[in-house]
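1. Sharing a sequence plus its predicted fold:
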Amino acid sequence: MKIALIGYGKMGKAIDAIATAKGHEIVLRVDVNSQHLLTRELLGQADVAIEFTTPETAYHNVLKCFEANVPVVCGTTGWLDKLPEIKALCEEKHHAFLHATNFSIGVNIFFEVNKKLAALMATQPQYDVSMEEIHHTQKKDAPSGTALTLAEQLLATVTRKTGWVNEESGQPDVLSIISKRIDPAPGTHSVTYTSGIDDISITHTAHSREGFAAGAVTAAEWLKGKAGVFTMKDVLNL
């Protein structure tokens, strides 16, 4: 498979190493200093593009992939306001787009555990719930996209919480998400239910970027030749 890598920071390099080891060919590498390479002609050489950049550039990068009719796997977070537009355009023009806030297989299983626990705790009002996420200091957005996915899942079920804030909250109907930036943490997410009697907590801790990178390559392999809007739930059949 021929892959275009849009974004060639630490994650892009990790994806490069895993994809190359699996026998795929990287036909285009675009970093912050080589945006001029993001043309229809060069993108068109690829079977699929993998996009890990910044919230400010992801939208335009995905549009360029659509223009080149190249399926795109996008792992950039922090641009949720533009996602509905991208998904609608993808469906209308029969492109292929797969977006995930986290490509780790373990995290996607963690999402399913989070939904199950939230359903169980929805009828237990004696428990308050809060969240914490820890990432390296280069992480651009806070809360992380993974934390927002966890929060959305929780809020959909635990109706005594009506919204979230990215700080300690003294309001019983507001979910508190605490974001910490500590090097070299690749990513830790915890959801904790607390009562006067006990605590129940679930945590996912990443040990390296490899899990995210491997999941992105798996997603690219799965997306090749398809049309539509997809997530890691589709890839992993969850």
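-> Nice, I can see it.

2. CA only for contacts and neighbour counts going forward, please
-> Will do.

3. Would you mind giving the secondary structure of the nearest residue to S208 once chain neighbours are set aside?
-> Leaving aside its chain neighbours, S208 sits nearest to P186 (5.8 Å; criterion: Cα to Cα, 6 or more residues apart in numbering). Secondary structure, DSSP: H, G, I helix; E, B strand; the rest coil: P186 is coil.

4. P186 and G211 touch, don't they?
-> No. P186 is beyond contact range of G211, at 10.2 Å (criterion: Cα atoms under 8 Å).

5. can you give me the strands for the chain?
-> 2-6, 25-30, 48-51, 72-74, 96-99, 128-135, 163-165, 174-181, 188-194, 199-205, 228-230 (DSSP state E).

6. Make a markdown table from these and add mean neighbour count and distance to K87 to it.
-> A markdown table is the format used below for the strands of the chain (neighbours: other Cα atoms under 10 Å; distance: least, Cα to Cα, whole Å):
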| stretch | mean neighbour count | distance to K87 |
| --- | --- | --- |
| strand 2-6 | 25 | 19 |
| strand 25-30 | 18 | 23 |
| strand 48-51 | 26 | 15 |
| strand 72-74 | 29 | 12 |
| strand 96-99 | 24 | 8 |
| strand 128-135 | 22 | 27 |
| strand 163-165 | 15 | 25 |
| strand 174-181 | 20 | 27 |
| strand 188-194 | 19 | 27 |
| strand 199-205 | 14 | 29 |
| strand 228-230 | 18 | 6 |
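
7. Could you dump these into CSV with distance to F111 added?
-> Listed next are the strands of the chain as CSV, based on distance: least, Cα to Cα, whole Å:
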stretch, distance to F111
strand 2-6, 27
strand 25-30, 31
strand 48-51, 22
strand 72-74, 18
strand 96-99, 15
strand 128-135, 13
strand 163-165, 18
strand 174-181, 16
strand 188-194, 11
strand 199-205, 10
strand 228-230, 16
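
8. just checking, what packs against the longest helix seen in the chain?
-> In the chain, ranked by residue count with DSSP state H as the criterion, the top helix is helix 105-121. Packing partners of helix 105-121 (3 or more Cα pairs under 8 Å, 6 or more residues apart in numbering; DSSP states H and E): helix 145-157, strand 199-205, helix 210-223, helix 232-236.

9. and the angle for the second one with helix 105-121?
-> Using axes from the mean of the first three to the mean of the last three Cα atoms, to 10 degrees, the inter-axis angle of strand 199-205 relative to helix 105-121 is 160 degrees.

10. Take this one as well and set it beside the first:
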Amino acid sequence: MLFLVLGKGKTGSLVAEVAHQRGHGVRVLGEEENRQASALTAPFLAGFDAVIDFTTPEAVIPNLRACLANGARVVVGTTGWYQHLEDMRSLALRKNAGLLYGTNFSVGVQALFRIARELALAVPEYKFSISETHHTSKKDAPSGTALTIKQVLQAANPAIDVEITSKREGDASGLHTIEARSAHDRIELTHEAFSRHGFADGAVKAAEWIAGKNGVWDFSEVIQQLG
């Protein structure tokens, strides 16, 4: 397959590397080559099986509008744009495009989401909090992953009030901790990413999966189907 990777940052570059390792062709576009999605024309996009976006909250919406309007298949690892999700979903469905989005493409984090739900059901009377630490160049805070964890907890028990604490330090790939505390004890669930490789691997597998498909999916809905 041939993939277009939007974003030449650390994660985007690693996505391109992983795609090459899995036998795919890759073209990478940085912001300077694609300001306001200027490079994402219909003839250009027609040559790719899927587009993978790891850019910024500011760049992702113009990129999505251009890709989906031209019927492309897009995997979005960028976070901080979900206030526009319903608009993008509608555009994808109108144009018979494909959109697969997720706050975190790590298999381990997806497991954390499932365990968090079970914890919220098991100890609904406990007080819950989330702490997350990422690299200093990450622009959105709280992280999309932390917000998803909060949504999972509150979907399991709407009475739960969850506080999120965010830190930006050095080159941290991602640390998320869920704490459930009572007057008598404390339970912690922690996921620590040692590198960005897990995110990149999941994103490439997602691109392989969405190639040729029309529709809109959250990554958690398809993870069990990935190769």
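-> Here it is on my side, so go on. Owing to the predicted nature of the structure, the values given are computational and were not obtained by experimental measurement.

11. Kindly state which residue of the second structure is aligned to the residue nearest to S208 of the first structure.
-> Using TM-score structural alignment, the partner of P186 of the first structure in the second structure is S173.

12. quick one: its match from H134 of the second structure, how far?
-> Separation of S173 of the second structure from H134 of the second structure (Cα to Cα, to the nearest Å): 6 Å.

13. Same check on S90 of the second structure?
-> Distance from S90 of the second structure to H134 of the second structure, by Cα to Cα: 32 Å.

14. contacting residues around the residue nearest to S208 of the first structure?
-> By Cα atoms under 8 Å, 6 or more residues apart in numbering, the residues touching P186 of the first structure are 134-136, 206-209.

15. how does it look with 6 Å?
-> Each residue near P186 of the first structure by Cα atoms under 6 Å, 6 or more residues apart in numbering is listed here: 135-136, 208.

16. Specify which member of those residues is nearest to L5 of the first structure.
-> S208 (19.7 Å; Cα to Cα).

17. who touches the closest residue to D171 of the second structure other than its chain neighbours in this structure?
-> In space, D171 of the second structure comes closest to H135 once its chain neighbours are excluded; the distance is 4.3 Å by Cα to Cα, 6+ apart. Neighbouring residues of H135 of the second structure by Cα under 6 Å, 6+ apart: 168-172.

18. T56 of the second structure now?
-> No contacts exist for T56 of the second structure under Cα under 6 Å, 6+ apart.

19. quick one: what's aligned to it in the first structure?
-> Checking with TM-score structural alignment, T56 of the second structure has T54 as its match.

20. ok, now how distant is its match from S176 of the first structure?
-> 25 Å.

21. Hmm, T177 and T190 of the second structure touching each other?
-> Yes. In this structure, T190 of the second structure is within contact of T177 by Cα atoms under 6 Å, at 4.3 Å.

22. Could you see which of the contacts of H135 of the second structure carry over to the first structure?
-> Retained in the first structure (both residues aligned by TM-score structural alignment, their matches' Cα atoms under 6 Å) from these: 168-172.

23. Same list, the residues you listed, but as CSV with distance to W81 of the second structure please.
-> Output for those, formatted as CSV (distance: Cα to Cα, whole Å):
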residue, distance to W81 of the second structure
R168, 19
E169, 23
G170, 24
D171, 23
A172, 22
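
24. ok, the residues you listed vs D140 of the second structure, which is closest?
-> Once Cα to Cα is applied, the member of those that ends up nearest D140 of the second structure is R168, at 10.1 Å.

25. contacting residues for that closest one?
-> So R168 of the second structure contacts 133-136 (Cα under 6 Å, 6+ apart).

26. The residue located most distally from the centre of the second structure and P124 of the second structure, how far apart?
-> Ranked by distance from the centre of the second structure (Cα atoms, centre = their mean), the top residue is H184, with 36.0 Å. H184 of the second structure sits 14 Å away from P124 of the second structure, going by Cα to Cα.

27. Then H20 of the second structure?
-> Counting by Cα to Cα, the gap from H20 of the second structure to P124 of the second structure is 45 Å.

28. what residue lies at the spatial centre of the first structure?
-> T101 (1.3 Å).

29. Quick check: that residue vs L42 of the first structure, distance?
-> Counting by Cα to Cα - T101 of the first structure and L42 of the first structure are separated by 27 Å.

30. again with F66 of the first structure
-> Taking Cα to Cα, one finds F66 of the first structure at 13 Å from L42 of the first structure.

31. Give me the more crowded residue out of these two.
-> Taking other Cα atoms under 10 Å, F66 of the first structure and L42 do not tie; F66 has more neighbours (22 against 13).

32. any idea what that one aligns with in the second structure?
-> Checking with TM-score structural alignment, F66 of the first structure has L68 as its match.

33. before we move on, what about L150 of the first structure?
-> Checking TM-score structural alignment: L150 of the first structure goes with I149.

34. and the closest residue to that match other than its chain neighbours, how many neighbours?
-> Leaving aside its chain neighbours, I149 of the second structure sits nearest to F113 (6.1 Å; criterion: Cα to Cα, 6+ apart). Counted with other Cα under 10 Å, residues neighbouring F113 of the second structure total 20.

35. any idea what F113 of the second structure aligns with in the first structure?
-> Checking TM-score structural alignment: F113 of the second structure goes with F111.

36. do P43 of the second structure as well
-> Per TM-score structural alignment, P43 of the second structure is aligned with E41.

37. how near is that match to N237 of the first structure?
-> From E41 of the first structure to N237 of the first structure the distance is 34 Å (Cα to Cα).

38. Of those two, give the one with the bigger neighbour count.
-> Using other Cα under 10 Å as the criterion, E41 of the first structure and N237 rank with E41 on top: 10 against 7.

39. Understood, closing this out.
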